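Q: this one's structure only:
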């Protein structure tokens, strides 16, 4: 066989493995378990780190204030050195809407060795500990919750015996670029961290979605959270790993009642979102970057390229293998498009979207080596070192 045919066959073999051997990552059936109400509804402290979120809070914070929760719950919003009046907006919304009590604090700039978000989370948790909550809900300032969201999270954690329950918030898909890129973002994430693998007892795979994490306070203490992960750029996965290493059981799934309200209308917006942490995902390793680029090329680019090359050159093996690989790829993407209520005709465009992600990842590495890595809202974490143990 020709080299093109071998590449096509290799890509098809990779897709057969991904289809059957990667935890059925492409299925979207990992949803929050429906549980009966526990006999006792534990107390919950809701910690919301917020930096320059004055535009998002009017959409997200009222949804937290309106939580229909039978137990005791309180919100701690940590204003992370905002310049747009985030703290004042939060206080005004609390007065306007009522509901759960809100405490707004401003801890100042993070100490060396901390990322801004985790510094804010640290202060929120410290403040919440005075109330001795049984659970902590860590949620971002751009996340909106349906009124029964907290009730469902706590019921799942208590009756299921989980120390951490996390939901991947449904991201906004309104603009053309959001429709093209956002479902693929969640698809790629689930491919890296198959939810079924995360959720099984004794799992070795750990992951969480930072926008919505319900965490037992005792589990946070055992895992020394957030101190043990204080330099993590990808804080949600690091949090899940810390909880798992300390003996905790975790659960991760797709959300039905939790939504991200942050818009990413243009490609540049999505590019910044992905590239700020893509190289950190690869542990800032050039060999891992090279392997990722080659892997993405084989898995996502080779099928359409070898199909076209095989048809043009009259190579039936290359055309057949490339075409079948492309069809399998598109088929595994359809459930995620269905979850996002998008046209299934977008499925064959996944190779194009994969090229965008490949370029975002390379750009993330370039920015890192230029000293501008992980830039977000005026802060840059160019070369984070491993956080020393205390």
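A: Thanks, I have the structure now. Bear in mind the structure is a predicted one, so any value in this text is a computation, not a measurement. Residues are numbered from 1 along each chain as shown.
Q: Please count neighbours and contacts with C-alpha atoms only from this point.
A: Noted.
Q: Packing partners of the one helix or strand residue 257 maps to?
A: Assigned by DSSP states H and E, residue 257 belongs to strand 250-260. When contacts are defined as 3 or more C-alpha pairs under 8 Å, 6 or more residues apart in numbering; DSSP states H and E, strand 250-260 packs onto strand 143-145, strand 164-170, helix 195-199, helix 235-245.
Q: Got another one to weigh against that:
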């Protein structure tokens, strides 16, 4: 019991440090910067939507993008990435109503060294002409009225080169309610938004579902080709833009929602496991450190609390409960953002255990040659463009 107590003390100290010193990662106040004034001239914008077998979600997402009321010139380029479910035909049908102009195009066959999404984005960016801003948005993302206008206004008013919003994911099913808020919470723990938004900070991150980037900044960073093999393309893009002198911003969305359903555990598991090992730079040492770190920080507190209570070891129970309480308190703001009761916060250790297993499974899939599988494609080998630099926050 003395060993468990000492380990629980370390866990408590870790949580105090995370809560106080880790960039306020648990706060949810990073929202789109307020519009200081209307731009004197609204720049041209092209939204680029990579889509592969997305017929199931396009009716819920694409019309919202086409319906955006934007004071300047704007249009949409949907890149049909060789879909087999009629994605392109459906997109053209959805564009029949009045709204932004839609171009549906198909890229050449995927060359070696590229991920499918980034090859599609490269093709869409090339079709965008000389637009000053590019909105890179996924096919499952729905934009509420005014979303595009507010994004551009924030970028122009604050001199930003990349404005990215973490779309509000769906939390309808039981598994979604358990896993989705924690997914965003863990992402913010890896890349504290406040820290990423400071120009002087080396931390950089973005959310791939909704990223508005200046064309000049993208070109200065080497274009989409600079991150062509990245599995974690959003973070890689932000890192490339920031490394070449651009100003980036990331926050939680109020007008951008993902409509992709995750009705069971299996699709949520795949969502996490397909890129978890890439996040660890395909390193067995980092994988071991992550497993030990998750165990210490998330699993030790409830084990110490419950064991201490059952054995009347009040010192161990108290330390474990204190660490568990700090953990739950940092998770509560994210639950409120997702309109979930804060009484669900103590369940975070169970969700963390699932994420630990997903991370291990991601490594196993990679070692078995199945790598990052998505939409019928597999990327089994590490890509140098996807390897985080020494600025990676872990």
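A: All right, it came through fine. Fair warning: this is a prediction, and the values are worked out from it, not measured in the lab.
Q: still on that earlier bit, so which of the helices and strands packed on strand 250-260 of the first structure gets nearest residue 124 of the first structure?
A: Among those, helix 235-245 comes nearest to residue 124 of the first structure, with 15.6 Å by C-alpha to C-alpha.
Q: and the closest one, what does it pack onto?
A: The contact analysis (3+ C-alpha pairs under 8 Å, 6+ apart) places helix 235-245 of the first structure against helix 217-222, strand 250-260.
Q: what's it aligned against in the second structure?
A: Aligned using TM-score structural alignment, helix 235-245 of the first structure spans residues 233-243 in the second structure.
Q: what sits up against the matching stretch?
A: Outside stretch 233-243 of the second structure, the residues within contact range by C-alpha atoms under 8 Å, 6 or more residues apart in numbering are 118, 161-162, 203-208, 217-218, 220-222, 224, 226-227, 230, 247-248, 385-386, 388.
Q: Buried residues, the strand holding residue 257 of the first structure. List them.
A: Residues 250, 251, 252, 253, 254, 255, 256, 257, 258, 259, 260 are the ones in strand 250-260 of the first structure that count as buried (16 or more other C-alpha atoms under 10 Å).
Q: is it true that the last one touches residue 142?
A: Meaning residue 260 of the first structure. Yes - look at residue 260 of the first structure against residue 142 with C-alpha atoms under 8 Å: they come within range, at 5.7 Å.
Q: Show me what secondary structure element comes after the host helix or strand of residue 125 of the first structure.
A: According to DSSP H and E, residue 125 of the first structure maps onto helix 116-129. Per DSSP H and E, helix 116-129 of the first structure leads on to strand 135-139 as the next helix or strand towards the C-terminus.
Q: with the second structure superposed, average distance for that next one?
A: With mean C-alpha distance after the TM-score superposition for the first structure, strand 135-139 of the first structure departs from the second structure by a mean of 0.2 Å once superposed.
Q: Going along the chain, name the helices of the stretch 201-350 of the second structure.
A: Secondary structure of the stretch 201-350 of the second structure by DSSP state H, counting those that start in this stretch: the helices cover 215-220, 233-243, 265-279, 284-294, 300-310, 314-337, 348-367.
Q: The helix or strand just after the last one aligns to what range in the first structure?
A: Note on helix 348-367 of the second structure: by DSSP H and E, the next helix or strand toward the C-terminus is strand 372-374. Under TM-score structural alignment, the match for strand 372-374 of the second structure in the first structure covers residues 374-376.
Q: residues in contact with that stretch?
A: Stretch 374-376 of the first structure is contacted by residues 233, 275, 276, 277, 280, 364, 368, 380, 381, 382 when judged by C-alpha under 8 Å, 6+ apart.
Q: Using a markdown table, lay out the helices and strands packed on helix 235-245 of the first structure together with distance to residue 376 of the first structure.
A: Converted to a markdown table, those look like this (distance: least, C-alpha to C-alpha, whole Å):
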| stretch | distance to residue 376 of the first structure |
| --- | --- |
| helix 217-222 | 26 |
| strand 250-260 | 18 |
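Q: Which of these sits closest to residue 185 of the first structure?
A: Nearest of those to residue 185 of the first structure, taken as C-alpha to C-alpha: strand 250-260 at 13.0 Å.
Q: Next, the angle from that closest one to helix 235-245.
A: 160 degrees (axes from the mean of the first three to the mean of the last three C-alpha atoms, to 10 degrees).
Q: compared with the second structure, how much does strand 250-260 of the first structure deviate?
A: Mean deviation for strand 250-260 of the first structure: 0.2 Å (mean C-alpha distance after the TM-score superposition for the first structure).
Q: quick one: contacts for the residue nearest to the spatial centre of the second structure?
A: Per C-alpha atoms, centre = their mean, the C-alpha nearest to the average position across the second structure is that of residue 207, at 4.2 Å. Contacts here follow C-alpha under 8 Å, 6+ apart; on that basis residue 207 of the second structure touches 164, 165, 166, 167, 234, 235, 250.
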